[in-house]
Each structure stands twice: as structure tokens, then as C-alpha cells.
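Colleague: Predicted model and sequence below, questions to follow.
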Amino acid sequence: MDGPSKSHSASPFMPMFESFRSELDEHHDRRERVIKASRDITAASKKIIFSLQRVRNLGQPIPPGIQKANTQYWKSIETQYESISRDLQGLNTHRYGRNITGGNQEFMEALSFQHYIETQCLISYEEARSRVFNMNAGGESVLLAPEDYVLGVFDMVGELMRFAITAMATNGVIPGGEAQQNKTLTGIIRSDENDRDDGAESMDTDEPTSAQETPKVPCRNVLADMRELRLQLERLELPQGSKFAEDVEKKMSVMRQCVEKVETALYGLMIRGQERPKGWMPDLREEKRAPEAVESY
């Protein structure tokens, strides 16, 4: 009885399979940590977005009360990114990319939404990636993939829709910023080209241009910015058959619906609102009526 057991325990293959088991256990533990962190980042980002929906003005700092309430959630996101920074290095960056993408997209949605409220501009990929990098200054940082950045911007359009419709239903006016000097929403995307153009123009004259001589574009509102975002996102050229292309196709249809909803609400406010008594607010339920009901009426 002792002979077979001793030969079995002394098998040369046992250490190899034990190392395989150790690697698999480590893989599953790492995967679970990344998934849990992604869920916590998603939950904290949603809470930030809910608080930001209470803002009613554009181009101004976040109110102190909302900013103070969101501080704990930004800190929670930073803690979660720090906890998985070592797990997402090297090949593991792509190996567990699908496990962290949900948290990255929700984080980008919250970050870009707050940046838009404060500046009425779209945050660039470099700024967003730097924000994640600075969360773990003492070590390796989590890489924010360009795909997560783009998908997060798609989701942000939905928050702009809620922001615009809520403001119109509450105040009777679509949110908009002040007239700005040659500044558009997606101008920050082509910042390099604009910088080169500005530099070339500045060398053509020796005298600085005064603020009065600088042309200003008309006041932009949320709908104009959403239309510009739709225009720029529809110009994306993606490799067919990839997972990223499938995600973009799904979010593209939702984004178009969000823009149409704001257009319908603004139509009811500006056109049909003139037929209503003073103080009338748009009934958002009107946009849910079927086309057949309108025609029959």
C-alpha cells in the first residue's frame, strides 16, 4: 500500500500542475478585484452624475454644495483605481480590459459631464488620461483606453439630454453659455491645428488685437453642442467586425435619439409655447405620443 502512494506523491508532473493551479488562482483573484473595482467606480460615477444634474447654469464653477457632496465619490474612484493599478500593467492591461471598461466608461461620462458644465467644452483624451494617471502618482497607473474615452463621450450625450430637458421643464429656457470668442465645443479636439493657425496669424501682425476687435460667435446652447457632437461622432471610421465597432453602433442610435428628444422639447417650448399662456412649461409627455395619434388628431 505504501509503494503506490509514494510513487504517486513523487510524480515529476505534480509541481508543474501545482504551478498551473497557482497561476489560475492568481488570475481569478485578479479578475475579481478588477471587476469589483469597476463596479465601485461605476456606482460612484453615477452618484456624481446624479448630483451634477442639479446644476442649472453652464460655464460656471460647480456650486460648493454639490462639489462638497461629490468629493467623497471622487476620492472613492481614486482609491479603486489605486487598488487595481498593479493588476493592470503590461499584458494584463489588455487581458482584463473588458473587465474594467465599464468603470472607465462611467468615469469618463461623469468626468466629461462635469467638465462640460464648467467650461462648455469637451474634455480631450489627453486631459482625461492625465486625470487617471494622477490618481496614482506614487506608482503605476491604470491606462484609460481611447475606446473607453469615446464610449464615455457617447454616454455623456444622454446626460446632456436629461440636463437640457430638465432645465427647460424647470426654467422654460434651454441652458446656454455666454458668447465666446471663436470657441466651439469640439474645437478642443483640434486644439493642435488651432494652435498652429493662431501662431501663424500672430506672426502676421506686430500689434496685439484688442478684446473689442476679436470676433465673437453667437451664444451656444446645449442643443447646438449636442448637434456638433453628433456630427463629429458620426464621422468616426471604425474597423468592421470589432467589439468596439459594435458598441459604437449601439450607442450611436441612442445618441441620435437623445438629440431628437431635445429638439422636440425645444420645438414645444419655442414654437408651440407661443400659443400657450404666460408661464406655461413644456409637457414632456407630448414627445412620447405615437405619430399615428398626431395624424388622427
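Modeller: Sure, I can see it.
Colleague: For the rest of this, base every contact and every neighbour count on C-alpha atoms.
Modeller: Will do.
Colleague: distance of Ala128 from Glu234?
Modeller: 21 Å (CA to CA, to the nearest Å).
Colleague: and the two? which has more neighbours close in?
Modeller: More crowded of Ala128 and Glu234, by other CA atoms under 10 Å: Ala128, with 17 against 13.
Colleague: Included below, for side-by-side comparison, is a second structure:
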Amino acid sequence: MQHTSSSNRSKNHSRGRWGIHKKKDQGENEVNSILLQNFKKYAEELDDKHDRYERIIKISRDITIESKRIIFLLHTIDIKKGNSDKVLAEAKHRLQNLFANQFYLIAKELHKMDAYQYSRAYSAGLQEFIEAFSFYEYLNKSNLSSWEIIQNHLKFDINVDVENIENKIESENMKNIELANTETKNTIVSCLVQPTEYILGLADVSGELMRRCINSLGVGDIEVCFECCRVLQIFFTGFVGLDTFRQRDLARKISTLRQSVLKTEQVCYNIKVRGSEAALLGAGGEATYLSFVGEENDKIDEDYFD
């Protein structure tokens, strides 16, 4: 009898320990299940972020390519051909298409997202666009748009689906049922333009003004050379006072701006000194151009602001 009772106690004790282990395993499984669900959720969020980032990069490439083409188009303006109005009208149309299409797509991608996390994805395209847009405004004899104006241009109205929940009356065989009907409302979305991006894009206009100065020299339009030189001097006066601390890109672009000013000043100086000979020299190719502006002035001093 004693042996039987002791064996029963051992069985009950082992069953109790097994039950404790079983409950512990169930608890660990539940914890592991919650962790796995959370990590799956995090993975989905990261995949969504990376996919959105790549989509924005592709759109930015399209903006960059089209902006470069618009700049090239604007450089085809020739006073002898009298094609200024036609070229400006085409450039305006293509700029409006960029507003309405590519930037609209970026704004939709940024809807309800932290735009600063994706700003680097379209930084290059935005700077190239600001360069093209500002160069167009300069040639169109209008004031350059400020950062606020460009930011307002990049705001769009979109239609979004909104859930309208309707509660149904409880019946005997049914619980409360919520049916979601969708309706649309207008929401304003925007493509973020940071002031730094605007300044960097505006600094790139200096290169286009320098090219316009050289091209005008080649066709004998001397007045445009002096006009570009004056504008570049104003640009440099404004940019040279900016703090370039921790802004390596800005320091590099101000250095390039300085070289553009020096080149146009050298052109204008030689025009004053050598007169009508300037146009012939300017149209004589790269070698003749270097002999005219000076080869030492054609080198970019990258360490000027370092």
C-alpha cells in the first residue's frame, strides 16, 4: 500500500511539472508569435519605404533629364533668328508639364509621409529644375521666384478616399454591422522644397549665365555679355556672405560661381580693350576662346572656400 501511494504521488508530481512546462511553453510560443508579428510588420514598413524611395529616385531622374533639355533649349535663343518668343513659350510649356506630372507624382508619394526622410531621393532633380526654372525666368525678363513661390507651385489638390462608417440597427440574428462606404474629398499635398535645395539650385544658374555670355560673344551680342556679367556680380555678392560651415556642396558651388564671375569679367574687359575683334575671337573655338579670356582664368579654384 505504501509503495502504491508513493508511486501515485510521484505520478501526480510529474504530471504537475509537465503541466507547468506546458504552460511555460505556451507562454513562450505566444511571446514568439507576437515578436514575429511585430518583425513582419517592421519588414513590411521597411520594404514599403525602400520601394517608395526607389520610385521617387526614378521620378527625380526624369526631372533631371527634362530640366537639362529645357536649359539646352533656352541656350538656342538667337537674336539674329528672332526665335526668342517661340523658345520661351516651348520652355514654359515643358516646365508646366514637370509641375503637373513628375512633381505631382512625388507629392502623392509623400502624402502622409515624413518628407524629410525622402528629400535626398529627389534632391538632384529638384536642384536641376530650380536651375532651369530660374534661367527661364531670367531670359523672360521677369523676377526670379523666391523659395516660397516655388514651394507654393509644388502644392497640389488630390482626391483621397475617406471611410464613412455607417452603423446598422441590431437585429435578432445579427450583431451591429459596420459597412464602410468610400467617398472622396480634396486634400492638399506638397513636394517639400528645403531652403538649402533652393539656394543650391539657384547657384547653378551662374554656369548658365556664363555660357550665355560666351555664346553671345560668339554671335556679336556684346550688350548681353555685360548684362550677364552684372547679374553674376550681384549673384556673387549675395552668395559670398553665406555661411558655408558644414555645407560642402554650397562651398563648392560658390567657388564655381566665383570662377564664372572671373570669366565673364575677363570677357567684358577684353571687349572694352579689343573692341570689335572680341566677337571674332569668341567665335573661333575653344583654343581661341582660351586665348581671349586667358587660360589661367579657365581653371576652377576648388580650394578657394575650403
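Modeller: Yep, it's here. Computed from a predicted structure; not experimentally measured.
Colleague: which residues in the stretch 151-300 of structure 2 form strands?
Modeller: 155-167, 178-190 (DSSP state E, counting those that start in this stretch).
Colleague: now these as a markdown table including distance to Lys253 of structure 2 and mean neighbour count?
Modeller: Below are the strands of the stretch 151-300 of structure 2 laid out as a markdown table (distance: least, CA to CA, whole Å; neighbours: other CA atoms under 10 Å):
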| stretch | distance to Lys253 of structure 2 | mean neighbour count |
| --- | --- | --- |
| strand 155-167 | 28 | 13 |
| strand 178-190 | 27 | 13 |
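Colleague: is it possible to export those strands to JSON lines including distance to Glu223 of structure 2?
Modeller: Listed next are the strands of the stretch 151-300 of structure 2 as JSON lines, based on distance: least, CA to CA, whole Å:
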{"stretch": "strand 155-167", "distance to Glu223 of structure 2": "39"}
{"stretch": "strand 178-190", "distance to Glu223 of structure 2": "41"}
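Colleague: quick one: which of those is nearest Ala278 of structure 2?
Modeller: strand 155-167 (46.9 Å; CA to CA).
Colleague: helices or strands next to the closest one in the packing?
Modeller: Using 3 or more CA pairs under 8 Å, 6 or more residues apart in numbering; DSSP states H and E as the contact test, the elements touching strand 155-167 of structure 2 are helix 102-109, strand 178-190.
Colleague: In CSV: those, plus distance to Ser145 of structure 2.
Modeller: CSV is the format used below for these (distance: least, CA to CA, whole Å):
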stretch, distance to Ser145 of structure 2
helix 102-109, 17
strand 178-190, 17
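Colleague: Val254 of structure 1 -> structure 2?
Modeller: Under the alignment by TM-score structural alignment, Val254 of structure 1 pairs with Thr256 in structure 2.
Colleague: ok, now how distant is its match from Leu139 of structure 2?
Modeller: 21 Å.
Colleague: Ile20 of structure 2 now?
Modeller: 83 Å.
Colleague: same deal with Gln26 of structure 2?
Modeller: From Gln26 of structure 2 to Leu139 of structure 2 the distance is 74 Å (CA to CA).
Colleague: Please apply the same query to Ser123 of structure 2.
Modeller: Taking CA to CA, one finds Ser123 of structure 2 at 24 Å from Leu139 of structure 2.
Colleague: Neighbour count for these two, which is higher?
Modeller: Taking neighbours as other CA under 10 Å, Ser123 of structure 2 and Leu139 compare with Ser123 leading, 20 against 15.
Colleague: Contact partners for the more buried one?
Modeller: Taking CA atoms under 8 Å, 6 or more residues apart in numbering, we find Ser123 of structure 2 in contact with 60, 197.
Colleague: Translate it into the numbering of structure 1.
Modeller: Counting by TM-score structural alignment, the partner of Ser123 of structure 2 is Thr101.
Colleague: any idea whether that match is helix, strand or coil?
Modeller: Classification of Thr101 of structure 1 by DSSP: H, G, I helix; E, B strand; the rest coil places it in helix.
Colleague: For Ala121 of structure 2, which non-adjacent residue is closest in space?
Modeller: Nearest residue to Ala121 of structure 2, sequence neighbours excluded (CA to CA, 6 or more residues apart in numbering): Ile57, at 5.0 Å.
Colleague: What residue in structure 1 is paired with Asp161 of structure 2?
Modeller: Under TM-score structural alignment, Asp161 of structure 2 pairs with no residue in structure 1.
Colleague: Wait, Asp161 of structure 2 touches Thr184, no?
Modeller: Yes: counting by CA atoms under 8 Å, Asp161 of structure 2 sits close enough to Thr184 to count as a contact (4.7 Å).
Colleague: Relative to Gln233 of structure 2, which of the helices and strands packed on strand 155-167 of structure 2 is closest?
Modeller: Of all those, helix 102-109 comes closest under CA to CA, at 32.0 Å.
Colleague: name the element the residue nearest to the spatial centre of structure 1 belongs to?
Modeller: By CA atoms, centre = their mean, structure 1 has its centre lying nearest to Glu109, at 2.4 Å. When secondary structure is defined by DSSP states H and E, Glu109 of structure 1 falls within helix 97-119.
Colleague: Report the buried residues of that helix.
Modeller: In terms of neighbour count (16 or more other CA atoms under 10 Å), helix 97-119 of structure 1 has its buried residues at 97, 99-117.
Colleague: Mean deviation, it versus structure 2?
Modeller: With mean CA distance after the TM-score superposition for structure 1, helix 97-119 of structure 1 departs from structure 2 by a mean of 0.9 Å once superposed.
Colleague: Map Ile77 of structure 2 onto structure 1.
Modeller: So, by TM-score structural alignment, Ile77 of structure 2 is matched to Val55.
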